[in-house]
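S.K.: Generate a structure from the sequence data that follows.
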Amino acid sequence: MSIRVQDSGTSAGELAGRLNWLRAGVLGANDGIVSVAAVVVGVAGVTTDSTPILIAGLAAVIGGAISMALGEYVSVSSQTDSQRALGIEEDEVVSPWHAALASAIAFLAGSLLPMLAVMLPPAPARVPVTFVAVLLALALTGWVAAWIGHANTRRAALRVVAGGALALVATYGIGLWLNSAGVSF
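M.R.: Next up, the predicted model:
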């Protein structure tokens, strides 16, 4: 597959860098939304106490942002090594540091939504508010990513929403099961 750059003043290296930031940003935001939401609704299935939900959520935010940044750095570093070995010019090589930073920032930004959605409403509304906010945000990120990439926006949004819903239902179900088994905080 080749990327054809029309005469827009954008070099292949600049385009690769933009696509790298976009990929890292979309993946980071989606992972921030889904993984943090899954953790907090799982804990909310066990307890209505805000403290354990907040602690678990913050741990997921910090651990996830670091993990995403590290994963992007390692992945793009491997790609960069291969590009250099194939003789691609230095200004066209993607920066692993840029990908890592974009992924970490996007993860942090995405993680804010489920944290706010689960912590701000009263206890009985936490889980439903989080489900709705997360699924709407995932629909939006899926749609935007597909629109930017000139892909089918509806299919992309549905795919992301279905995956996010599966994660939320699974972790909330486990939380409810643990609660019914007598696990408490």
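
S.K.: can we go C-alpha only for contacts and neighbour counts from here?
M.R.: Fine.

S.K.: which residue ranges form the helices in the chain?
M.R.: Secondary structure of the chain by DSSP state H: the helices cover 12-46, 50-85, 96-119, 126-148, 153-180.

S.K.: In TSV, list those helices along with distance to residue 6.
M.R.: Formatted as TSV, these follow (distance: least, C-alpha to C-alpha, whole Å):
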stretch	distance to residue 6
helix 12-46	10
helix 50-85	22
helix 96-119	24
helix 126-148	16
helix 153-180	24
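
S.K.: Following up with a second sequence; could you model it the same way so I can compare the two?
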Amino acid sequence: MRHTERHRTDRIGWLRAAVLGANDGIVSTASLILGVAAAGANAKSILIAGVAGLVAGAMSMAAGEYVSVSSQSDTERADLDRERKELAAHPRQEHTELTDIYVGRGLDAGLASDVATQLMAHDALGAHGREELGISETSTARPVQAALASAVTFSVGAVLPLLIVLVVPVSALMWAVSGSSLVFLALLGAIAARTGGAPVLTAAARVTFWGALAMALTAGVGALFGVAA
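M.R.: Next up, the predicted model:
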């Protein structure tokens, strides 16, 4: 019977961007709503502020992810181009480098040299990219994927506290938004951990704690300015 293993490292790129986007959508929008509500704004002003936060945040997340991951991608391509030139100009030295890497990982010198020879004959750049530079297909930067994942999940996360604004009266808005947002964050942490194969309770507690802190500080600022006004 063939033995198969399921790994989750291929999910790292989009999962990181998705969790970041959804978490930021919930926390930033809920915090904005709580801050405006604490300052004494009416329901219409609170809703407008929340919608504006959703649009601005989604665009900011998409742009930020695209720019940052593109920078990573540019660096990876530059390193691979440099390695390609080294392979063409100094193949023996590159073979020695790869052999030394495998010796350092526990292979004897003869076997390490054979492995390096066969891998370089099959895909020299790929072998050096993985072993020398730490660049693989799994970890390769994907700017568009990261940008779309962040923007979409931010929007989904931001919609959740906005729905509370639509159905709950202003008098109960503070408790309703903060309480529901903490529940949303706990669920997000649990789902992300489950998807990535990590401990669920630890992830949920971590996300909830930092979300609660952000909302409390923003509500405090809003209340301070509301009283000052």
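
S.K.: Just put the helices of the first structure in TSV and tack on mean neighbour count.
M.R.: Shown next, in TSV, are the helices of the first structure (neighbours: other C-alpha atoms under 10 Å):
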stretch	mean neighbour count
helix 12-46	23
helix 50-85	18
helix 96-119	24
helix 126-148	20
helix 153-180	18
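
S.K.: Residue 157 of the first structure and residue 113 of the first structure: what is the separation?
M.R.: 18 Å (C-alpha to C-alpha, to the nearest Å).

S.K.: mind listing what the counterpart of residue 94 of the first structure in the second structure touches?
M.R.: Mapped onto the second structure by TM-score structural alignment, residue 94 of the first structure lines up with residue 141. If a contact means C-alpha atoms under 8 Å, 6 or more residues apart in numbering, then residue 141 of the second structure has 13, 69, 70, 72, 73 as its contacts.

S.K.: The same query, at a cut-off of 7 Å, please.
M.R.: 69, 72, 73 (C-alpha atoms under 7 Å, 6 or more residues apart in numbering).

S.K.: With respect to residue 148 of the second structure, which of those residues is nearest?
M.R.: Taking C-alpha to C-alpha as the measure, residue 148 of the second structure lies nearest residue 69 of the contacts of residue 141 of the second structure, at 12.0 Å.

S.K.: what about the closest one, distance to residue 202 of the second structure?
M.R.: Distance from residue 69 of the second structure to residue 202 of the second structure, by C-alpha to C-alpha: 27 Å.

S.K.: Could I get the contacts of residue 141 of the second structure in TSV, plus columns for distance to residue 5 of the second structure?
M.R.: Converted to TSV, the contacts of residue 141 of the second structure look like this (distance: C-alpha to C-alpha, whole Å):
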residue	distance to residue 5 of the second structure
69	29
72	29
73	29
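
S.K.: Among those residues, which one sits closest to residue 212 of the second structure?
M.R.: Using C-alpha to C-alpha, those come closest to residue 212 of the second structure at residue 69, 28.5 Å.

S.K.: And that closest one? What does it align with in the first structure?
M.R.: Residue 69 of the second structure maps onto residue 76 in the first structure, by TM-score structural alignment.

S.K.: contacting residues around the corresponding residue of the second structure for residue 115 of the first structure?
M.R.: Applying TM-score structural alignment, one finds that residue 115 of the first structure aligns to residue 162 in the second structure. Residues near residue 162 of the second structure by C-alpha under 7 Å, 6+ apart: 47, 50.

S.K.: Pull the number of nearby residues for residue 100 of the second structure.
M.R.: 17 (other C-alpha atoms under 10 Å).

S.K.: In three-state terms, label the residue lying closest to it once chain neighbours are set aside for me.
M.R.: Closest residue to residue 100 of the second structure apart from its sequence neighbours, by C-alpha to C-alpha, 6 or more residues apart in numbering: residue 112 at 7.5 Å. When classified by DSSP: H, G, I helix; E, B strand; the rest coil, residue 112 of the second structure comes out as helix.

S.K.: For residue 112 of the second structure, the count of nearby residues, please.
M.R.: Neighbours around residue 112 of the second structure, by other C-alpha under 10 Å: 20.

S.K.: My read is that it contacts residue 97, right?
M.R.: No - contact between residue 112 of the second structure and residue 97 fails when scored by C-alpha atoms under 7 Å: they sit 10.5 Å apart.

S.K.: Give me the aligned partner of residue 24 of the second structure over in the first structure.
M.R.: Match for residue 24 of the second structure (TM-score structural alignment): residue 31.

S.K.: Quick one: residues contacting that match.
M.R.: residue 107.

S.K.: Repeat the analysis, applying 8 Å as the threshold.
M.R.: Counting by C-alpha under 8 Å, 6+ apart, residue 31 of the first structure has contacts 107, 110.

S.K.: Next one: it from residue 79 of the first structure, what distance?
M.R.: From residue 31 of the first structure to residue 79 of the first structure the distance is 22 Å (C-alpha to C-alpha).

S.K.: likewise residue 27 of the first structure?
M.R.: Taken as C-alpha to C-alpha, the span from residue 27 of the first structure to residue 79 of the first structure is 17 Å.

S.K.: Could you do residue 180 of the first structure as well?
M.R.: 48 Å.
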